[in-house]
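Undergrad: dropping a prediction and its sequence here:
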Amino acid sequence: MKHSSISPGVRVVDKSDGSSGFVRDDHRDWPATIGAEIEAEKPAVVVMMAGANDRQQFANGQTLLSDEWDKEYQARINAFLEAVKKTGRPVVWVGQPSYKTKSMTNDVLAFNELYRNATEKAGGTFVDVWDGFVDQSGSFTLSGFDMSGQTARLRNNDGIGLTPAGKRKLAFYVEKPLRQMLGNATSPNIAAVKPGAPVQALPGTPQAPVTVDRLAPISLNDPELDGGTDLLGASPRGAPAPEKSARDRLVIDGVAPESQPGRVNDFSWPKQPDATPTTGAVR
């Protein structure tokens, strides 16, 4: 159990078991035990990631990813999600990344679809981390961009484990839905919150009650609130034709511009006197 260094208001209760999964329930039976653990710890949200140890047959001999295997595996996933749902806690299921061996990558791709479908059906949130651990062609890569945008080693030499930079990157994908669920508890300025205590506003930032004014209903005669009177779908009003220039009136319409006194096109009779030019002393 520890406080997040980034969000002190969040306590992380680590109940992970690196050797567990949903196939070997003799080692750890997640559907049967998760309910009691949630009641004991009273977390605000449950985060689950599994699958790396499930690439094996069941004790009754069902072959990996056969129809019978799929049916049994889905049943155990659904049982886990149902146990979490009964506690009233939301669940965030983190998908698997790609792996070095092609066969393992293909298997976890199939697992991810099972996790996604089951989680979303149960009203949970599935976090897809796949794109963060493949290259531009979609293939497994040991290195990639870290959280600072620099190229870093993300995976161990075995092509399975994550380096510290890889773990931080995977956590980044999970932070977004968690921030939405935990609200201001994720602020770095909030004090530690006791288990089960409601999240309060940040100290030093009191919030005045919000006054909600009644909004006037939108008028059917003026849906755009711009003074117009036509409803949506009415015939558009014709825009006024642009005024033609003197050149267009002459070339297109054959209408010469009006003559001005003193110009060469002044054919008026009798002649009008020219405007008296302004004179000035020249030195």
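TA: Cool, got the structure.

Undergrad: contacts, neighbours, all on C-alpha from now
TA: Will do.

Undergrad: which strand or helix spans the residue positioned nearest the centre of the chain?
TA: Nearest residue to the geometric centre of the chain (CA atoms, centre = their mean): K176, 7.8 Å. Taking DSSP states H and E as the criterion, the element that holds K176 is helix 164-182.

Undergrad: mind listing what's buried along the helix or strand following that helix?
TA: Once the chain leaves helix 164-182, the next helix or strand it forms, by DSSP H and E, is helix 246-251. Neighbour counts over helix 246-251 (16 or more other CA atoms under 10 Å) mark no residue as buried.

Undergrad: now swap in stretch 37-51 and tell me
TA: Buried residues in stretch 37-51 (16+ other CA under 10 Å): 38, 43-47, 50-51.

Undergrad: my guess is N53 meets D25, correct?
TA: No. The criterion here is CA atoms under 8 Å, and N53 misses it with D25 at 11.6 Å.

Undergrad: re earlier: closest to R11 out of the buried residues of stretch 37-51?
TA: Closest approach to R11 among the buried residues of stretch 37-51 (CA to CA): P43, at 8.8 Å.

Undergrad: just to revisit the earlier point, which of the buried residues of stretch 37-51 lies closest to A201?
TA: Nearest to A201 among the buried residues of stretch 37-51 is A44, at 16.9 Å by CA to CA.

Undergrad: roughly how far apart are E37 and N157?
TA: Here the criterion is CA to CA, to the nearest Å. By it, E37 lies 34 Å from N157.

Undergrad: farthest-separated two in the buried residues of stretch 37-51?
TA: Spatially, the most separated pair among these is A44 and G51, at 23.7 Å (CA to CA).

Undergrad: sorry, back to before: in helices, which of the buried residues of stretch 37-51 appear?
TA: Among those, the residues falling in helices (DSSP state H) are I38.

Undergrad: inside strands: which ones of the buried residues of stretch 37-51?
TA: Among the buried residues of stretch 37-51, the ones falling in strands (DSSP state E) are 46-47.

Undergrad: out of the buried residues of stretch 37-51, the closest to M147 would be?
TA: Looking across those and measuring by CA to CA, the closest to M147 is V47, at 21.1 Å.

Undergrad: quick check, that closest one in contact with G95.
TA: No. Counting by CA under 8 Å, V47 does not reach G95; the two are 10.9 Å apart.

Undergrad: so who does A59 touch?
TA: A59 makes contacts with R24, as judged by CA atoms under 8 Å, 6 or more residues apart in numbering.

Undergrad: and it, what helix or strand is that in?
TA: Under the assignment here (DSSP H and E), A59 is part of no helix and no strand.

Undergrad: ok, structure two:
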Amino acid sequence: MARMSISVQSLRRVLVLFIGALLTIAAPDASFAQDPFTEFFGGLFGGPPHGYGHRGEPRVRRIMPHRENRGPTYWHGQTDNPRRAAKRTDGATTDQSQTAAATQPTFFVATVGDTLGQLLADGLKEGFSDRPDVAILRMGKESSGLVRDDFYDWPKSAKEIAADAQKINVAVVMLGSNDRQAIQQGQESYEPLSPRWREIYAARVDAVIAAFKEKNIPVIWVGLPVMKNERLSADMAQLNEIFKARAAHADIPYVDLWDALTDEHGQYSAFGPDINGQIVKLRSADGVHFTEAGARSVAHFVEGEIKKYYDAYRQQAPVAGVPAATPSEESKDAAAPQQPVAAAPANGQPIIFRSPVGGPSAAPTLPERPAVGPAQQLTGVGSATELAKKTPAVRPVDPGAPAQALVRHVFVEGGDQSPRDNRADDYSWRPPANAATPPN
């Protein structure tokens, strides 16, 4: 009994010490946690002192932060291994530096113009984002145009851009939205879109184009879009006529954006399809500028012309003085749509089609067909189980037969066909047989 009581007392002491150890353990920091069971029993069975490691340091377990939404470090070229990091910084050329050197821009596109031209440049940057060797240079000027040369002289600036040390492969021009102003020359002032105003304005357009062509830089002129204000839109349409005419005279591409930003009735529309076909807002609230999606859509129409010069540059097709390769005659023939050619009749005479209304003569009549044809046996004469076969002999076509005469009359001579009773073209009205006779 004494042994039993001693064992119970020893067990109680162990439990008291265990509970005391749980109550006295305190976490040193909010980001740390201890394992009281391991530490307590480790101390009982000859381990280190309670709550301490082999070197007298507190035995703690660090709780690592949640890493579910963190991207892998190797994606950005990082590493947690200092040896690997040292290998990258020892002066040797790495794969990342080689990739960066291989994707340096080699084809430069200068986008010049007003605010619309700057928005176009933003759309082109996004459009060519998958081509690191193409650089879009944003060289526009807000509130500029070809009228106020005292504010910004675009013919002069175009010469400076073309003569700059930065080699330009293509120049994209889009301006004119601020040019509804009078042109001042000396003491004379010319009203917008007057005959003399048009002459001066066209000469300035030619000066901008010539500044780039003198340096053998291809030019792409982009027309102005439809505007929300009807009067402004009408003036922009007249400016587009000047741009289009001067572009044709200089033999440069002209990109027409008018129909691309109108609705099915040819009117201004702030909404339209983007490059993915989704209906989004393309124009800003002022009815002049583009939204981000609108700039991307407008740039889509210009990218095609830029890629022509880009492909020629990649193929090393252009020669000195000729920026773009001229397509061969075979490619022209292949690209040109095939026009349908009418087949000539056998006798060499042209077929003349006439209106079927009021034919030159009455249509030939066909013989009446019986309602019920003659009865024929389904089995042959010699065999009672074999079906009758069609004779292989083909009767020659009689050109004088009534059916052939009717075909010639309707489809060659352009005549009409007389209606037949109870047929679909019989429009004659017949009163019913049981109709009552009206009184006299």
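TA: Thanks, I have the structure now. Keep in mind that what you see is a predicted model, and the values were worked out from it rather than measured.

Undergrad: superposed, what's their TM-score?
TA: The TM-score (TM-score structural alignment, normalised by the length of structure 1) is 0.65; 200 aligned residues with a CA RMSD of 2.7 Å.

Undergrad: picking up where we left off before, which of the buried residues of stretch 37-51 of structure 1 lies closest to K2 of structure 1?
TA: Using CA to CA, these come closest to K2 of structure 1 at P43, 13.0 Å.

Undergrad: can you tell me what that closest one aligns to in structure 2?
TA: In structure 2, the residue matched to P43 of structure 1 (TM-score structural alignment) is I168.

Undergrad: which parts of the helix holding K176 of structure 1 are buried?
TA: Within helix 164-182 of structure 1, judged by 16+ other CA under 10 Å, the buried ones are 165-166, 169-170, 174, 178.

Undergrad: now do I38 of structure 1 against A83 of structure 1, distance only.
TA: The value you get for I38 of structure 1 to A83 of structure 1, if CA to CA is used, is 10 Å.

Undergrad: over to E39 of structure 1?
TA: Separation of E39 of structure 1 from A83 of structure 1 (CA to CA): 11 Å.

Undergrad: what do you get for K71 of structure 1?
TA: Distance from K71 of structure 1 to A83 of structure 1, by CA to CA: 18 Å.

Undergrad: look at these two and report which has more neighbours.
TA: Legend: neighbour count by other CA atoms under 10 Å for K71 of structure 1 and A83, higher for A83 (20 against 11).

Undergrad: map V288 of structure 2 across to structure 1 for me.
TA: Mapped onto structure 1 by TM-score structural alignment, V288 of structure 2 lines up with I160.

Undergrad: count the neighbours of the residue nearest to F107 of structure 2 when sequence neighbours are not counted for me.
TA: Of all residues not flanking F107 of structure 2 in the chain, V134 sits nearest, at 4.8 Å (CA to CA, 6 or more residues apart in numbering). The local packing of V134 of structure 2 (other CA under 10 Å) involves 19 other residues.

Undergrad: F108 is in contact with V134 of structure 2, correct?
TA: Yes. Using CA under 8 Å, V134 of structure 2 is in contact with F108, at 5.9 Å.

Undergrad: and the helices in the stretch 101-250 of structure 2?
TA: Remark: helices assigned in the stretch 101-250 of structure 2 by DSSP state H, counting those that start in this stretch are 115-127, 154-162, 195-213, 230-250.

Undergrad: could I get those as JSON lines with distance to A21 of structure 2?
TA: Output for the helices of the stretch 101-250 of structure 2, formatted as JSON lines (distance: least, CA to CA, whole Å):
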{"stretch": "helix 115-127", "distance to A21 of structure 2": "65"}
{"stretch": "helix 154-162", "distance to A21 of structure 2": "81"}
{"stretch": "helix 195-213", "distance to A21 of structure 2": "87"}
{"stretch": "helix 230-250", "distance to A21 of structure 2": "86"}
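
Undergrad: tell me the most buried of those helices?
TA: Stretch with highest mean neighbour count among those: helix 115-127 (a mean of 23; mean count of other CA atoms under 10 Å).

Undergrad: touching that one from outside, list them.
TA: Residues from elsewhere that reach helix 115-127 of structure 2 (CA under 8 Å, 6+ apart): 111-112, 135-143, 173-175, 177, 289-290, 292, 295-300, 303.

Undergrad: and the angle for it with strand 170-174?
TA: Inter-element angle recorded for helix 115-127 of structure 2 and strand 170-174: 140 degrees (by axes from the mean of the first three to the mean of the last three CA atoms, to 10 degrees).

Undergrad: who does the host helix or strand of A405 of structure 2 touch, helix- and strand-wise?
TA: If you go by DSSP H and E, A405 of structure 2 is part of helix 402-407. Packing contacts for helix 402-407 of structure 2, counted by 3 or more CA pairs under 8 Å, 6 or more residues apart in numbering; DSSP states H and E, involve no helix or strand.

Undergrad: for structure 2, which strand is longest?
TA: Scanning structure 2 for the strand with the most residues, using DSSP E, yields strand 107-113.

Undergrad: tell me what angle it forms with helix 115-127.
TA: Using the same axes, to 10 degrees: strand 107-113 of structure 2 against helix 115-127 is 150 degrees.

Undergrad: now do strand 107-113 of structure 2 and helix 292-314, the angle between them.
TA: Interaxial angle, strand 107-113 of structure 2 versus helix 292-314 (the same axes, to 10 degrees): 140 degrees.

Undergrad: for stretch 11-29 of structure 1, what is the distance to the chain centroid?
TA: Per CA atoms, centre = their mean, to the nearest Å, the displacement of stretch 11-29 of structure 1 from the mean C-alpha position of its chain is 29 Å.

Undergrad: whereabouts in structure 2 does it align?
TA: Against structure 2, stretch 11-29 of structure 1 falls on residues 135-153 (TM-score structural alignment).

Undergrad: quick one: terminal-to-terminal distance for the matching stretch?
TA: 25 Å.

Undergrad: contacting residues around whichever residue in structure 1 pairs up with N240 of structure 2?
TA: Under the alignment (TM-score structural alignment), N240 of structure 2 pairs with N112 of structure 1. Contacts for N112 of structure 1 (CA under 8 Å, 6+ apart) come out as 95-96.

Undergrad: change it to 6 Å
TA: By CA atoms under 6 Å, 6 or more residues apart in numbering, the contact set of N112 of structure 1 is G95.

Undergrad: one step back: can the buried residues of stretch 37-51 of structure 1 go into JSON lines with extra columns for distance to K121 of structure 1?
TA: JSON lines is the format used below for the buried residues of stretch 37-51 of structure 1 (distance: CA to CA, whole Å):
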{"residue": "I38", "distance to K121 of structure 1": "21"}
{"residue": "P43", "distance to K121 of structure 1": "22"}
{"residue": "A44", "distance to K121 of structure 1": "20"}
{"residue": "V45", "distance to K121 of structure 1": "17"}
{"residue": "V46", "distance to K121 of structure 1": "16"}
{"residue": "V47", "distance to K121 of structure 1": "16"}
{"residue": "A50", "distance to K121 of structure 1": "18"}
{"residue": "G51", "distance to K121 of structure 1": "19"}
